[in-house]
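1. here are the coordinates; sequence isn't available:
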């Protein structure tokens, strides 16, 4: 089994890259794909770049060229759920894209016209591994992750996303990765560590806590890899 691991920014993948046994680095579509092993698992690690288009393109390359059978997305996010604090973890029960809005045609916001589904479920087996993982000072919650091509730094918008979509956190790539995984029948999991509260203090909090959040998210990825038994995962 080959596992694809995606992070949007260098700081979101650097700790994993340092621990990898990198066998080769491949340049493809302006991206660098690191092929090798992490925790005795065959992995392809890549920095996708920020935003849904970059994330979707990167995911499809992992599927088409590297034949990955599982994708894990690691990174940071802004908190929507009131119980979440900086450094806490959200693992996706499901994801949706909050910025899709065809309401003028009668579809609720977040619904993708013409698609069989717009809410994409995280893999149940991977979610099950989370129950045995702990962080000493932070919480690990399972919940919905919402995605859009905006960095959220407004209390009113934060409240809207929490109340309308029941999102636990908000970020800019996970929903697109999940969308492409669904179309290709690839199991996935989105992992986000909280870097800020998605409110008017977002810039201060993000800059201060990005490294802590990225470290915690990388720890969850490593813990999941340690629990995966080769051959035990199935395609959805």
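-> It's in. Here the structure is a predicted model, which is why all the values come from computation and not from measurement.
2. make it CA atoms for all contacts and neighbour counts henceforth
-> Will do.
3. which residue ranges form the helices in this structure?
-> In order along the chain, the chain carries the following helices (DSSP state H): 10-19, 52-64, 124-129, 155-165, 174-184, 202-227.
4. Would you tell me which one of those helices is buried the most?
-> Using mean count of other Cα atoms under 10 Å, the stretch among the helices of the chain with the largest mean neighbour count is helix 174-184, at a mean of 23.
5. And it, what does it pack against?
-> Based on contacts counted as 3 or more Cα pairs under 8 Å, 6 or more residues apart in numbering; DSSP states H and E, the elements that helix 174-184 packs against are helix 52-64, strand 70-79, strand 89-97, strand 120-121, strand 140-147, strand 188-196.
6. Just send these back as TSV, with distance to residue 202 too.
-> Formatted as TSV, the entries for the helices and strands packed on helix 174-184 read as follows, by distance: least, Cα to Cα, whole Å:
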stretch	distance to residue 202
helix 52-64	20
strand 70-79	8
strand 89-97	17
strand 120-121	27
strand 140-147	17
strand 188-196	6
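7. Compare these and report which one is nearest to residue 182.
-> Each of those was checked against residue 182 via Cα to Cα, and the shortest separation belongs to strand 120-121, namely 6.9 Å.
8. which other helices and strands contact the closest one?
-> Packed against strand 120-121 by the contact rule (3+ Cα pairs under 8 Å, 6+ apart) you find strand 89-97, helix 174-184.
9. also this one, for the comparison:
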């Protein structure tokens, strides 16, 4: 079974566009906003549902000018952009573990590498995503050149690191698929809810197709 998580039910609404036989192979779960909610609720879901794969989905904010609203991102790594212990000699985005070792970027396999575009949306693979418990606005991002120059980020969210951390700690395969809701200039669509629903539907369509290709679904279409 594949567990698909996002911060809110709206971001998961795209599952409704899938055929019933596809939905049967997915467990859909809102996990709340922020890294703590994401970590805790992912751990509880792993214990309850024993998924073979977890997919983090939902919206993200673009850091790069190349990304447009509605583009799809399939990162291969995630870090905590809001962690800064540089004064103690730790790299930005890193924390000491319980054993004192550096814990920073978490790596995983990207979900889809077959598309450069999908249903008119741009698709980016193998990029870095940053998670933080702070909603970045344009004026803040413009003062944080290190988001790109140092951390090499393409977009930011508030949950992915927590989900990936929990999944990897429990030995469950995990990956991320997100859509851009805010571009690097801080622009958002006038009908935000409509955009989220449409982007979620397209992301779930690509998600289901990618999972079939990975033989996660025992279904032949």
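-> Arrived safely. Source: prediction; values computed, not measured.
10. Between the helices and strands packed on helix 174-184 of the first structure, which one is closest to residue 228 of the first structure.
-> Smallest distance to residue 228 of the first structure across those (Cα to Cα): 10.8 Å, for strand 70-79.
11. which strands and helices sit next to the closest one?
-> Other elements packing on strand 70-79 of the first structure under the criterion 3+ Cα pairs under 8 Å, 6+ apart are strand 2-7, helix 10-19, strand 169-171, helix 174-184, strand 188-196, helix 202-227.
12. Identify the residues contacting the spatially most central residue of the second structure.
-> Per Cα atoms, centre = their mean, the C-alpha nearest to the average position across the second structure is that of residue 176, at 4.2 Å. Residues touching residue 176 of the second structure, when contacts are defined by Cα atoms under 8 Å, 6 or more residues apart in numbering, comprise 55, 56, 57, 73, 74, 75, 76, 110, 111, 160.
13. returning to that earlier point: what's the closest of the helices and strands packed on helix 174-184 of the first structure to residue 10 of the first structure?
-> Evaluated over these, closeness to residue 10 of the first structure peaks at strand 70-79, with 9.9 Å, by Cα to Cα.
14. picking up where we left off before, what's the counterpart of the residue nearest to the centre of the second structure in the first structure?
-> With TM-score structural alignment as the matching criterion, the partner of residue 176 of the second structure in the first structure is residue 190.
15. cool, and residue 120 of the second structure?
-> Taking TM-score structural alignment as the criterion, the aligned counterpart of residue 120 of the second structure in the first structure is residue 137.
16. Please apply the same query to residue 31 of the second structure.
-> So residue 31 of the second structure corresponds to residue 48, using TM-score structural alignment.
17. Just want to check the distance between that match and residue 204 of the first structure.
-> If you measure residue 48 of the first structure against residue 204 of the first structure using Cα to Cα, to the nearest Å, the figure is 25 Å.
18. Please identify which of the helices and strands packed on strand 120-121 of the first structure is closest to residue 199 of the first structure.
-> Smallest distance to residue 199 of the first structure across these (Cα to Cα): 17.9 Å, for strand 89-97.
19. Quick one: the residues in the second structure that the closest one pairs up with.
-> Structural correspondence for strand 89-97 of the first structure: residues 72-80 of the second structure, per TM-score structural alignment.
20. measure the nearest residue to residue 70 of the second structure once chain neighbours are set aside to residue 194 of the second structure for me?
-> Ranked by Cα to Cα, 6 or more residues apart in numbering and with sequence neighbours excluded, the top spatial neighbour of residue 70 of the second structure is residue 180, at 5.0 Å. For residue 180 of the second structure, the distance to residue 194 of the second structure equals 13 Å [Cα to Cα].
21. got TSV for the helices of the first structure, with distance to residue 25 of the first structure too?
-> Putting the helices of the first structure into TSV (distance: least, Cα to Cα, whole Å) gives the following:
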stretch	distance to residue 25 of the first structure
helix 10-19	11
helix 52-64	14
helix 124-129	27
helix 155-165	39
helix 174-184	22
helix 202-227	20
